[in-house]
Structure formats: C-alpha cells, structure tokens
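Visitor: attaching a predicted model along with its sequence, questions to come.
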Amino acid sequence: MQGRSSLRLATIEDALIRQGTLRLRDAAALCGVSEMTIRRDVTTHAGPIRLLGGCLILNQPAMPSPYDLNEQQSTHHQAKRKLCARVASVIEEGDTLFIDCGTTLMPLISELDVFAELTVVTYALNVANAIARLPRVRLVLLGGLYYASSQSFGSDTMSDAIQRLGINKALISAAGVDMQRGVSCFHFHEVGPKQAAMKAAQRRLLVVDASKFNVVRPAYFATLDDFDVVVTDEPRLGDWLPCGQGPAPELVLL
C-alpha cells in the first residue's frame, strides 16, 4: 500500500507542477481512489503537497530546487566518477545489479563493459539507454508511467516485479542524507522501486557524494542503517555512524 500511496503522490505532484492547483475531488478522480484516500496520503507523508481547503497545492517555501537531470549530470561529476570506480571493484561476474535513476551511478556504466556475464535491472531510461550499448550486459527495463523530469518509470506493480528478480546488489543513490530524517529523493515514484530493490537484494550499497549530506528531500525511503555499505567522499560520516538502532553499515570513504 505504501508504494501505491507514493505513486499517487507522484502523479498529483506532476499535475500540480503543470497547473498549480488541483481540487481534491479531481485528484481523487485522477488517481482512481476516494477523496479520503488522497487526504490520508497527503497528511501522512512529509512532502511538498499541501491540502488547503478543498484544493491541493505545492508548498513552495518547503520545495527544493526543481530537479533537472541535465544539470545534475554535470554536478560533482568527478566525485561521482570516483565513487562509481570504487563500486565497480565489488561487482562480480554473474551479478544481477539494480541501478536506480538519476546521474550519480551513470559513470558506472562505462565500467561494466569488462564483464562477460552481467544483468542490470533499472527503471531509468538514461541508464537503460547506456546499458543497451553494452553487448554482453543483459538489460531488464521496468516500465510504467514515464516521468520526464527524472527520465524514469513508475507503476504500482513495479515493486512486485522487482521482488521476483534475483538481485545480488542494489546500487542506490540519493538526493539527501540527514542523520535524523534519513535518506531521501526528489520524487515519490522512486520510493517503491528503491525500497523493493533493497528488500530483494543480497547486498545494499548507498552511493552518495558529500553534497547530499545534511540535505532533506521530499520523498523519504530509508535510513543509513538499511544499507550494508555506504560509498561516499564525505569524511565526517565516520564520526556520525552508527546512526540508528540497527548495525552500522560498512563505510567506504574515498
């Protein structure tokens, strides 16, 4: 149910970005659920959507800067390249990798051509296009409704599809990491596939550069304790761990 709620919020957020406001009954019709369900979704998620009277709006003061994939591609590129080179060193022949959306893990793609047997599972179009150019890497592209802002797909059946796959390593990026408020991303439709991949995988790796720390984005999806390994160039993270009740993840610090 949490995945469906996140997907409904992503659909509503997309509509609000286009038109500014949305009546509660129209949002319910758009998502095919009752007004009470939409009201519960909004009030139980700490995101940018607010219910004001009978209308939904975006809470502009709390909104992060709009996510621009092209802009993110050039941001902290050298740091991302070094992080991905470290991640590539733990990948083994025969692995099935989950690679999520965004730009952090894109430099990893060029490192995968050396493998003779590898499978990549993704819901990101930019990742899929790059993987498709590698003849020895098998691609599993998860489809659904396309979100142009992040070049990725979302659906209420995607989490179930991920659970049926034998994923060895889930490679997860994030737009925000905060010691109290956890690991977060920009878009609600990313929550379901990230969480499903982390649940299905034998090993969970968070790959995040220093610019993402002490940042909170709208869509929470994990705590640092949910990962087995954190690959980062943030030197202070070693002082912050452990951060919760579970065992602390292994820290790979560049």
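Guide: Great, that's in hand.
Visitor: use CA for all of it now, contacts and neighbours both
Guide: Will do.
Visitor: show me where this structure has helices.
Guide: 2-19, 24-31, 35-44, 69-74, 77-88, 125-131, 158-163, 191-200, 237-240 (DSSP state H).
Visitor: any buried residues in the last one, and which?
Guide: For helix 237-240, a neighbour-count test (16 or more other C-alpha atoms under 10 Å) marks Leu237 as buried.
Visitor: ok, now the second one?
Guide: Within helix 24-31, the residues scored as buried using 16+ other C-alpha under 10 Å are 24-25, 27-28, 31.
Visitor: second one coming, line it up with the first:
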Amino acid sequence: MKDRSAMRLARLQQALAGGGTIHLREAARLCGVSEMTIRRDLAASDGAMTLLGGRLVMANHPHYAPVYDVDVQKDSHALAKRRLCERAAGFIADGDTLFIDCGTTLLPLVSQLATRERLTVVTYALNVANAVSLMSEVRLVLLGGLYHASSQSFGSDDMSAAIKRLGINRAFISAAGVHAERGVSCFHFHEVAPKQAAIACAEQRLLVVDESKIGQVRPAYFARLDDFDVVITDGDMALPQTNGGPRIVAA
C-alpha cells in the first residue's frame, strides 16, 4: 500500500513539475483512486505537495508558499500532528493553565486534556476554543478581537497585556517555519504579539512542529529557538545542545 501511495505521489509531482495546480478531482482521476485516497496520501507524505482551495500545488512554489488556510492545513501531516500532541500532553500536570496556539498542529492536544484535572486553557484560536468548549471539566479563556478567517484566530492591540495578566504554566506554541539561524516564524503578523506574550510569561515554553516546518522561513518572525525550553518534533533538529538551548524531544 505504501509503495502504491509513493507511486501516486510521484505521478502527481511529475504533473506539477512545470508549475501550476491540479484540482483534487483531476488528481484522483489521474491516479485512478478516490479524492479521499489522494487526501490520505498527502497527509502521510513529506509535505512536498499541499492542497490549497481544493487544488494540489508544490509546497515550495513561490506563488503559493505564503498562503495559509486552516481548512486547507487540517489534512496536512495529520498523523504526525497527533503523535506530536500525544508527546506534548506528557508535560501537562493537574491544575495547569495552558496557552494553546492557533493553527492545526495543536488541535489534537485538546483531546488529550481529559486525562488531567482542574485545567484552564487560554487561546485566541476559534477552532481550539470550540473543541475545549465541549469539555465541561476544562475552564476556557478565549482572547477576543478582530477575527481572521484564514487562521480561525483573533487579534487585538491589547491581547498581549491580557495574556501577561494570566498565570500560564505551559505555553504550547506552533510555527510555520523553524530555522536554526533565522529563528521561528509564522505566516500571519497578527499572531506575533500573542505568541511573544505567551513565551514571555509562561513558566515553560514548548514549541511543537512537524518535520515540514524544519528549515523553513516564513514572513512573520516571532522568536529565537533558545526562547523555548522544549522543542517537540518528528523532524531533524540537529542543533547544538547547550545550557541555554532548548531540549529536543522526538515524537
């Protein structure tokens, strides 16, 4: 089955080699499988191709790389994100107040919270808040402001101050780019302030990223790697381990 998936992915990459896009239904027709099978292939792949608005594109295509949409990203590296969140949950203790970042990487972490007691979740992400709201035993603090549909998150000028007034034990931060020299970055500039505020005030700062983010640089820089205590990843983070550097945890 894995060999067949690899053959389908290779065929699609060959079709995209000249640039442009392929609609999902055309990709399914080309490979002789269902659209869901193509989605599964992409979710388990190395991230070389991605879905944007129902079309396949090469992830490193300069015209499409800056684009990010939560609905598009939810199928990308889904299994890896679940494994990362299972590892991240091991750092949570009863009674913690957690900052959970926006995007899709950390959404599976919510399902891990049921094993802990007296938790509080602080977030500016609507998808995270919706998931937490279904858990009556977890207290929710939703940070509001102007809603940004592409990331399903809120932004406001006073969000940083609101975060800093809270006692956050652990901040779980996601990123779209992690580079050894150029730091940690994301696509949207309205995310920079809440990320930096959570990093500044949390007792423990944890960066959670799948391998597709390693070596990438995105438009909105928000932190150095050594701003984090722990990096949880399934990628190759061959960083020098110093007293001031983060602990690398493999998922």
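Guide: Received the coordinates, thanks. Here the structure is a predicted model, which is why all the values come from computation and not from measurement.
Visitor: could you get me the TM-score between them?
Guide: Here the TM-score for the pair of chains, by TM-score structural alignment, normalised by the length of the second structure, is 0.73; 191 aligned residues with a C-alpha RMSD of 1.6 Å.
Visitor: please name whichever of the helices of the first structure is nearest to Phe227 of the first structure.
Guide: Nearest of the helices of the first structure to Phe227 of the first structure, taken as C-alpha to C-alpha: helix 191-200 at 8.0 Å.
Visitor: give me the number of residues near Thr44 of the first structure?
Guide: Thr44 of the first structure has 9 neighbouring residues, counting by other C-alpha atoms under 10 Å.
Visitor: between the two ends of stretch 156-172 of the first structure, how far is it?
Guide: By C-alpha to C-alpha, to the nearest Å, the extent of stretch 156-172 of the first structure from end to end equals 20 Å.
Visitor: hmm, who's touching that stretch?
Guide: Residues from elsewhere that reach stretch 156-172 of the first structure (C-alpha atoms under 8 Å, 6 or more residues apart in numbering): 3-4, 7, 95-100, 105, 142-144, 192-194, 196-207.
Visitor: on that earlier part again, with distance to Asp113 of the first structure as new columns, can the helices of the first structure be given to me in CSV?
Guide: Output for the helices of the first structure, formatted as CSV (distance: least, C-alpha to C-alpha, whole Å):
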stretch, distance to Asp113 of the first structure
helix 2-19, 33
helix 24-31, 41
helix 35-44, 43
helix 69-74, 21
helix 77-88, 11
helix 125-131, 9
helix 158-163, 24
helix 191-200, 23
helix 237-240, 32
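Visitor: let me know which of those is tucked in deepest.
Guide: Across the helices of the first structure, the average number of neighbours (mean count of other C-alpha atoms under 10 Å) peaks for helix 191-200, which reaches a mean of 23.
Visitor: and it, how far out from the chain's middle?
Guide: From the chain centre to the centre of helix 191-200 of the first structure is a distance of 9 Å (C-alpha atoms, centre = their mean, to the nearest Å).
Visitor: start to end distance for stretch 163-175 of the second structure?
Guide: Stretch 163-175 of the second structure has its terminal residues 19 Å apart, counting by C-alpha to C-alpha.
Visitor: right, I mislabeled it, should have said stretch 52-62 of the first structure
Guide: Taking C-alpha to C-alpha, the first and last residues of stretch 52-62 of the first structure lie 15 Å apart.
Visitor: next one: stretch 91-101 of the first structure
Guide: 19 Å.
Visitor: next one: stretch 240-254 of the first structure
Guide: Terminal residues of stretch 240-254 of the first structure lie 16 Å apart, using C-alpha to C-alpha.
Visitor: what comes up buried for that stretch?
Guide: Buried-residue list, stretch 240-254 of the first structure, by 16+ other C-alpha under 10 Å: 241-243, 248-252.
Visitor: report the distance from that stretch to the chain centre.
Guide: When distances are taken as C-alpha atoms, centre = their mean, stretch 240-254 of the first structure is centred 20 Å away from the chain's centroid.
Visitor: equivalent analysis for stretch 149-163 of the second structure, please.
Guide: Using C-alpha atoms, centre = their mean, the mean C-alpha position of stretch 149-163 of the second structure is found 17 Å from that of the whole chain.
Visitor: can you check stretch 213-229 of the second structure too?
Guide: Centre-to-centre, stretch 213-229 of the second structure and its host chain are 12 Å apart (C-alpha atoms, centre = their mean).
Visitor: residues near the nearest residue to Glu234 of the first structure once chain neighbours are set aside, how many?
Guide: Leaving aside its sequence neighbours, Glu234 of the first structure sits nearest to Ala210 (C-alpha to C-alpha, 6 or more residues apart in numbering; 4.4 Å). Ala210 of the first structure is flanked by 17 other residues according to other C-alpha under 10 Å.
Visitor: got it, and Phe222 of the second structure?
Guide: Counted with other C-alpha under 10 Å, the neighbours of Phe222 of the second structure add up to 20.
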